[in-house]
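Asker: quick one: sequence and predicted model below, then my questions.
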Amino acid sequence: MINITKLFNPDGSEADPSELPMVPLRDLVLFPHMISPVFVGREPSIKALSEAMANDKMIFLVTQQDAETLKPKMNDIYPVGTQAKINQLLRLPDGTVKVLVEGQCRGKISRLREMDGYVTAQFLPVTDIPMDPSLTKASVRTLMEAFENYAKISGTIGKSFLKTLSEVSKDPGALVDTMAAHIPLKVADKQMLLDTPKLEERFVLLLKMIEEESEVVTMSEKIKGRVKEQMEALQKKHYLNEQMRAIQKEMGDEGAAPQEYQDLERDIKKKRLPKEAASVVRREFEKLKLMSPMSSEATVVRNYIEWITSLPWYRKSRVKTDLVQAEEILNQDHYGLEKPKERILEFLAVQMLVKKIRGPILCLVGPPGVGKTSLARSVARAMGRSFARISLGGVRDEAEIRGHRRTYIGAMPGKIIQTLKKTGYSNPVFCLDEVDKMSTDFRGDPSSALLEVLDPEQNPTFNDHYLDVDYDLSDILFITTANTLHDIPAPLQDRMEVIRISGYTEYEKEKIAHGFLIPKQLKLNGLDAERVNFSHNAVLSIIKEYTREAGVRNLEREISSVLRKIARHIVQTGDDKLKNISARTVAKHLGQPRFRNGVLEKKDGIGIVTGLAWTQAGGQLLTIETVTMPGKGNVKVTGKLGEVMQESASAAVSYVRSRSLSLDIPEDFYKTLDIHIHVPEGAIPKDGPSAGIAICTAVVSVLSGMAVDRKTAMTGEITLRGRVLPVGGLKEKLLAAHASGIKRVIISHENEKDISELPPSIRKQLDIVLVEEMDEVLSLALVEKK
C-alpha cells in the first residue's frame, strides 16, 4: 500500500475519496465525455474489469508514464485519471479483452491499494473551474474557428463530427475534452489537458496545440507539393531525353557522341595517369557515354573526369641545385633568419646526393610580422619551384582538407588537390599558413585530416574523398606557419620539424628597414632615394617610439605613412628637393610617440625591483613594486596577473617566511603586516614564472629595509626552497634589458645555454650573472640598509 497525500475539500476539511478498480493504459488518455475501445491484456487489469462488471460497471482509467512498464506502481502513473463506465465487454480468442468505456469525470489519485489479484485506486473527483460567461462565449467561438480550420487543412475530420461539436459547445468542458480526443496529440500533451481543472487555462492550452498542429499539417502539405513538382519535372526531362534519342535513332546518329565527349576522350588518351586513376577514368567515361548528356548525373561524372585529367600527376618543375645561387636568393629576400636558411640549404644539398627524398615538413613558429610566409615564398624562388599558399585560419570543416564525397551536391576536392591543379606541378612549395588557427566543430577535425597530408609515411598515398584514388604528395615541400605551438595538436606537431623565429633585434630591424622596407616603400609611393633620405636615428626613433612588435610589419606601415605625407607635400607645393628624415622630424609626420621603452628608476629604491618579461612584441622591463602596511598578514597581488604569476608570488612569500631569521626579518611579520605586490601597466595581461625571483627580492627588500640596485634586472622562477629555475624567451629579455640601460642581469644557471643566441656585441655590454640559489640573487641585488 502506497500513500501519496491527503486530499481536502475547498472549505479545508479532509475529503473522502472514491475507490474503484484501476486499469493502467498504455499510450492512451481517456477524457470525460469520450467513448473509446480499450484492449486489455494484463492479468491484473482483466481482473479489475471483472470486478467492475460484477458491481456497478465503474472503472478508474489512468495513463502510464512509460508504456513499457509491466507492473506500474504509484510513481509510474500520472496522478490524474478518468472515472469511466463500461458499456460493453468482449473476450477475444487470444485471451485479451476488448472493452468499450465512456469517460465521466476526472479524478486525482490519493493512494493505490492491492486487492486479490488487481489494484484499486482511491481518488477525489475533480470538477471543472468555470470561466466568466462573457469570456466563455469568446473562447468557445475562437476554439471552434481554430478547430474548423484544422479540419479543413488536415481533411481527417468529418462534417458530421463538426455538427456534433456545435451541439456540445453549450458545455465548454465537454467541448474541450471532445476536441482533444480527436486531435493526434502526444500523450504528454493530452495528459496536460486532463490535469488542468481551470477551463480558461485548458482553452488556452488546446488552442495553442491546435494552432501548432495546423502549422505542421500546412508545412507537410507544402513539402509534399514541392516533391511532387520535382518528380513531375524529372519525369518530363526523362521523357524529352527519350524522345531526343528516338529522333537521333531515326536520323541514324544514335551512336555519335557529342563533340564534348570526343574532346574528353582525347584528353583521357593523352594524359599520363597512374594505373589506378586510369582504370577509374575509363570506367567512368564508359558510364558517361550511356547517360543522357542533359542529366544531372552526367554532369557529376563529367566534372569528375575533368578533375582527374587536369591534375599534374607526373608534371614536375625543374628544381635548382645551385647552392651558392640559392643562398644568394635567400639573403637577398631576408636579413637574418639564419636557422631556417641553413635548414633549406641542407635540404638542397641532400637532394643533390639523393634522386628523391621524402619532402620535409617545416614549421616556422614566431610572432606576426617576422616574415614566415615571405620566407616560404623565397624558398620556392631559391629552389625554382612553383609556390602555393593555403590559409588554414578559421578552417572548421574536415572536407576542406580531404574533399567532399561525390554523393553530395556541389562536391569539390579539398584545398590540397585544388591548389595542385592551380600550380600545374606536382612538386611545388606549399605554405600552410596559420596552422594553429584551425578549429573543430560538428563537421569534423581538420587538424586530424592534416595528419595524413603532413606525414611522410602516409602522404605518398593521400586519398581525397572526391577523387577516391591515391595521389602522391611526397614531392611537395610543405612549410607550415604558426604564431604559437601550444595551439597545434601534439600528433600534428610530432610530424613537423619546428624552427622558431623569435623576432628581430633593434639592430636587425634597422638593417631590414634600410635594406628592404624603405626601398620597397619608396617605389610603391612613387619616390626614390634622390628625394627622400632616412637617417639612422630616424629609423631607430620609429622602431622604439612608434612600434612595439617582434616583426617589422608595423615598422613598414609607419615608414609608408611618412612617405605618403612627403608625396602629398611634393604634389601640392612642387618642392622636389631632397627631404632628410631625422629623429626630430619623425614626430612632425607621425605625431607624438605612442610607446615608451622600459625606463630605469632614477635612484635605488626599497621594494622596487626590475624584472624582465616576454611578450608577443619581444622583451620588456617589468617593474615590481612592494609595500607593507599594518595588518594581519594578508598578501595582495595586483596588475592583471595570470595564474602562474600569482603562484610565483605565493611561493616567494612562503620562501621569505621560511628564511626570515637568516634574512634579518622579524619572525612575526606575517602577523602584523599586510603585503601588497603590484606590477604596473595593469591593462596588459602578464603570466608566466619569469618574475618569481624578482617578486621574492622585492618582498625581502621591503621587509628588511634594504634598497635594490636599479641597474640590476633579473628573471627566473623560484621554488619554495629557494632554487632558481630557468625560464624561456631569454634572448628577447636580454635585448630589452640592454636597450633600457641595464648593466647587470641575473638569470638561472640552467639558462647558460641560451646566452649563445645573443648577438656578440650585446653580450659584451651586459654583465650576465648565473645563479642557482635565491641567496645569491639577494646578495647581488640588495645594496644598502635604509
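Answerer: Perfect, thanks for sending it. Numbering: from 1, shown residues only.
Asker: alpha carbons only for contacts and neighbour counts from here, please
Answerer: Fine.
Asker: I'd like the next helix or strand past the biggest strand by length in the chain.
Answerer: Longest strand in the chain by number of residues, with DSSP state E as the criterion: strand 97-114. Next helix or strand after strand 97-114 toward the C-terminus (DSSP states H and E): strand 119-126.
Asker: so which elements touch the next helix or strand after that following strand?
Answerer: Remark: after strand 119-126, the chain's next helix or strand is helix 133-154, criterion DSSP H and E. With contacts taken as 3 or more CA pairs under 8 Å, 6 or more residues apart in numbering; DSSP states H and E, helix 133-154 sits against helix 172-181, helix 199-251.
Asker: how about helix 133-154: buried residues?
Answerer: If you call a residue buried by 16 or more other CA atoms under 10 Å, then helix 133-154 has these buried ones: 136, 139-140, 143-144, 146-147, 150-151, 154.
Asker: rebuild the helices and strands packed on helix 133-154 as CSV, extending it with mean neighbour count and distance to V700.
Answerer: Listed next are the helices and strands packed on helix 133-154 as CSV, based on neighbours: other CA atoms under 10 Å; distance: least, CA to CA, whole Å:
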stretch, mean neighbour count, distance to V700
helix 172-181, 21, 81
helix 199-251, 14, 73
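Asker: dropping in the other structure now:
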Amino acid sequence: MKKQILPLLALRGKMVYPNTSVYFEVSRPKSMAALEQAVNHEQQIFLVNQIDPSIDKPDQEDLYTVGTIAKILQMVKAGQGVLRVFVEGQTRARISSYTEVDGCVKVEVEELPYTGYPETPVEEEAFFRMLEEGAEEFSEKNPGFFAPQLQKAIDERDLRSLVSELASQLPFELGKKQQILEESDIKQQIQSLLAILTEEVEISIIRNELAEKVKKNVDKNQKDYLLREQQKVIREELGEEDIVSEADEYLEKCEKLKASKEVKDKIKKEIKRYKKMPPIAAESTMTKNYIETMLEMPWNKVSRDSKSLEKAMKILEEDHYGLKKVKERILDYLAVRFLTKKGETPILCLVGPPGTGKTSIARSIARALNKKYVRISLGGVRDEAEIRGHRKTYVGAMPGRIAEGIRQAGVKNPVMLLDEVDKVSSDYKGDTASALLEVLDGEQNINFRDHYLEVPMDLSEVFFIATANDLSPIPKPLLDRMEIIELSSYTENEKFHIAENYLIKKQRKLSGLTKKQVSISEEVVREVIHSYTREAGVRNLERTIGQLMHKAARKIVEGEKEVDIKKKSLKELLGPAPFEDEDENLKPQIGVVRGLAWTSVGGDTLSIEVNVMPGKGKMELTGCMGDVMKESAQIGLSYVRSIAESYGIDSGYFEKHDIHLHIPEGAVPKDGPSAGITMALAILSAITEIPVRGDIAMTGEITLRGKVLPIGGLKEKLLAAKTVGVKEVLVPARNKRNVAELDEEIISGLKITYVEEMNEVIKHALKK
C-alpha cells in the first residue's frame, strides 16, 4: 500500500468522502498551519474527524485513525481570522505515525483501497437502483434533499460517487458516517447505507404523521406550542403516562383552596388565559406569578385563638414588667372574644419614647393569643403602592405589604404590627397614610382591595397593632381609627426591675455566660441607671449591661473563674459616667429658670437664660426656637411690662434696654406651648435682679393676662425634674387630674405646687 507524509487537519462533525467536494471553515491555529503546509505539498492534506467535536485542542487519542486524503481546490478569507476552504476527497487512508513540528501536525498515512466491488454490470446496476430508489423515497419525505452533486452522481450512473454523496448528505450521526468511511468492502458499505436510508425514511414518515396530528390542534405560527404538542403525541404513541401540566396543577390546587366563589372564579379565569399563552410571552410569567400568589393567600384559613385568660396573663407578666394599662386592655379584649366567639377586633396604637418595649409588646400579645405574628416596618415608606400593591399589568408588580404580610402569616387572623406609623411620608406617588385608612377602618377593611390581587380581602380578623414615638405627625383621620395607649417613660425603680428580671438574664445568655460565672450587684444596676443611661426607655440600659457582660466574658476567657462586677469598678469598665448630679445648678440665679420639656424620646429639663443690657428696646430670641415658643416669649414680655410698675420699674426702662432670651443647646430644635411661665419668670428676674430658686422647676403656658394654661407629657417632665434633683415643681392647676393618675413612685420626693395665675408662680419661684 502506498504511504506518504501529509499535514493533518482535524474536522469537527464534517465528513469528507472520496469522490465528494465539500466546503468548510477553518479558524484554529493548527488547522491554519496545516493548510499552509498543504499549499507547499501539492495542495494535498489529510482530513480526519475528532471523536468528540467539542474538544478545542485535540491530541492524537482524540482523533479517528481513518480519514480522507483531499486536494485543496480553493481557499478564501471569510474575515476575522476565518478561512473558507473548498476541497475534493481523493482516497481513504489510515494514520500510521503522528508528529508535531512548528505548530503543525504531520502524519504518515497509508492508502486504503476498496474491495468487493460488484463483479458484473448487472449486479452493479442492481445496487445502483436500490440506492437511487431509497434516495428518491427519502427525498419525497424530505423535500429539498437532492443536492446538485447527488443528482450529478445519479445522472452519470457512478456507483462509487453515489455511495459517497449519499453518505455525505444523509442526516445521520457522525459515528455511523465514520463506520461507512472505514468499511473497505463496497457491497457491505452499500448494505449499511441502505439500512440507514430505510431507517431515516421510517423516521421521516413517523415525524410527518406526528406533524399532521399536531397541525390540527395548534396555530402554525406558535412554534414553541407546536413542540410541546409534538412531545405530547410522541408520549401517547409510546404509551407513556401523560405529564400533568402546570395549568392542570393550578386547577387542582384551586379546587382544594378554601376561598370564596369570587376568588376561585378569578383564579380559574387567569389559569384559562395562562393555558393559551405561549411560554415565551412576557405576560406568561406575570400571569404565572399572579396565579401562584393567589393560591398562596390564606383566604379562609384561620388559626385558633388561645382560650385561657390565665395563660395570656402569665405570658404578658413573664415578658414585661409594669405596663398595667396595656395588659388590662389585652385581657379585656380576650374576655370579649371568649364570650362572643368573635367580637370586634381592636386596632391599638402604642405611643411612647424609643426603648419602652412597644414592638416587643406586640410579639407578646401574639404569643398570649396563640396567633401568628407579622411585623411591617412603615418607617420612610412613601409610595402608596407599598400598602395597596401595584397593578398586576406592570412589570415587576407585587402585592402590597399588608397582603404580603397575610401571605407570610399563612392565616387571615394574625397579629400584624405596623411599626413606626408616625414616620410614613408622602410624595408624588401618593399619600401612604391615607392608604392606611382603609386598612385600619373596621367598617371598610372587611373588603380591602389590594391593587395586585384585584379581589376583596377580609382584614377584619387581623389584630392590628401600630407603634409610634409621637402622635403629632399622624393625620387625624388615621388617628381616629386607632385606640391610643401611651407607654410613658420608665422610672428608675421600673428600670431596675426590668434590668433584674429581663435584661441581665438576656445579655448573660447572649454573651455565653452562666449565673455562676458573672454576678452584678443591685447597687451596680442602680448606678448604671442613674449615672450612665438617663433615657426614657431601656435600650441604652440593655446595651450598657451588654458591655459589662462582654468585659466579664473577656476576663473568663483570660482565666478568671468568676467575675463579680462592683460599683467601684464601673469607671474602669465603662469609663467616666456621662451624667452627674447637678448640685451647682440648684443654687439661686438671676435670670435663669429651669423649665421642663417633653420630647419624643422622653422628658428633659432646659434652662432658660435672660440677659438685659442697654439698648433700644429690642428683644433677641436664640436657641433654635419654633414659632409657638417665640410667641410665648413675646407674650411673657408683654405680661412683665404690664406688671413692671408694681416692681418699681421705670416706664421708659423697656425703650432703653435690650432683652436677650436664650435656651442652651442651640442646635436642638425646641417648640411647644409649655414654656410660657418659665420665660416670663426669667425676664422678670433679669429685670428686677431678684434671683430664682435653683431647686424649683416649672411647666405651663401663659396668657396675656397671666393665666396659666395646662400642658401635656407631665409624667416625663416630672421624671426629668426628679432625675436632676429638683425638689419642687410648679404645675398648672388644670393638670391636677393628670397627677392623680400617676404612680406614687413618680411623685414621691417631689413637692408639686399647683398654680393658676402668674403671680402665684412669681410668689413661689423668686428668692425672697
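Answerer: Received it, and whenever you're ready, just let me know what you need. This one's a predicted model, so the numbers in the text were calculated from it and none came from an experiment.
Asker: superposing both, give me the TM-score.
Answerer: Laid over one another, the chains give 0.68 as their TM-score (TM-score structural alignment, normalised by the length of structure 2), with 548 aligned residues with a CA RMSD of 2.4 Å.
Asker: any chance of the helices and strands packed on helix 133-154 of structure 1 in JSON lines, plus distance to R721 of structure 1?
Answerer: Output for those, formatted as JSON lines (distance: least, CA to CA, whole Å):
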{"stretch": "helix 172-181", "distance to R721 of structure 1": "77"}
{"stretch": "helix 199-251", "distance to R721 of structure 1": "71"}
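Asker: who wins for proximity to R531 of structure 1 among the ones you listed?
Answerer: helix 199-251 (70.3 Å; CA to CA).
Asker: okay but A691 of structure 1 is in contact with L612, surely?
Answerer: Yes. Applying CA atoms under 8 Å as the test, A691 of structure 1 and L612 come out as touching, 7.2 Å apart.
Asker: next, show the common contact partners of those two.
Answerer: 714-715 (CA atoms under 8 Å, 6 or more residues apart in numbering).
Asker: neighbour count for these two, which is higher?
Answerer: More crowded of A691 of structure 1 and L612, by other CA atoms under 10 Å: A691, with 31 against 27.
Asker: counterpart of that one over in structure 2?
Answerer: By TM-score structural alignment, A691 of structure 1 lines up with A675 in structure 2.
Asker: now swap in K355 of structure 1 and tell me
Answerer: Using TM-score structural alignment, K355 of structure 1 pairs with K341 in structure 2.
Asker: what about that match, distance to R228 of structure 2?
Answerer: Applying CA to CA, to the nearest Å, the value for K341 of structure 2 to R228 of structure 2 is 53 Å.
Asker: strands of the stretch 201-350 of structure 2, start to end?
Answerer: Applying DSSP state E, counting those that start in this stretch to the stretch 201-350 of structure 2 gives strands spanning 347-351.
Asker: and the helices in it?
Answerer: Assigned by DSSP state H, counting those that start in this stretch, the helices in the stretch 201-350 of structure 2 fall at 223-238, 246-256, 261-276, 282-296, 309-319, 324-340.
Asker: what's the closest of those helices to I643 of structure 2?
Answerer: When those are compared by CA to CA, helix 324-340 sits nearest I643 of structure 2, at 45.5 Å.
Asker: buried residues in that closest one?
Answerer: 326-327, 330-331, 334-335, 337.
Asker: name the helices or strands packed onto it?
Answerer: Partner elements for helix 324-340 of structure 2 (3+ CA pairs under 8 Å, 6+ apart): helix 309-319.
Asker: what's next to the helix it packs on, contact-wise?
Answerer: Residues outside helix 309-319 of structure 2 that contact it (CA under 8 Å, 6+ apart): 306, 327, 331, 334-335, 364-365, 367-369, 502.
Asker: mean deviation, it versus structure 1?
Answerer: Taken over the aligned residues, the distance from helix 309-319 of structure 2 to structure 1 averages 1.2 Å (mean CA distance after the TM-score superposition for structure 1).
Asker: which residues of structure 1 does that helix align to?
Answerer: Going by TM-score structural alignment, helix 309-319 of structure 2 sits over residues 323-333 in structure 1.
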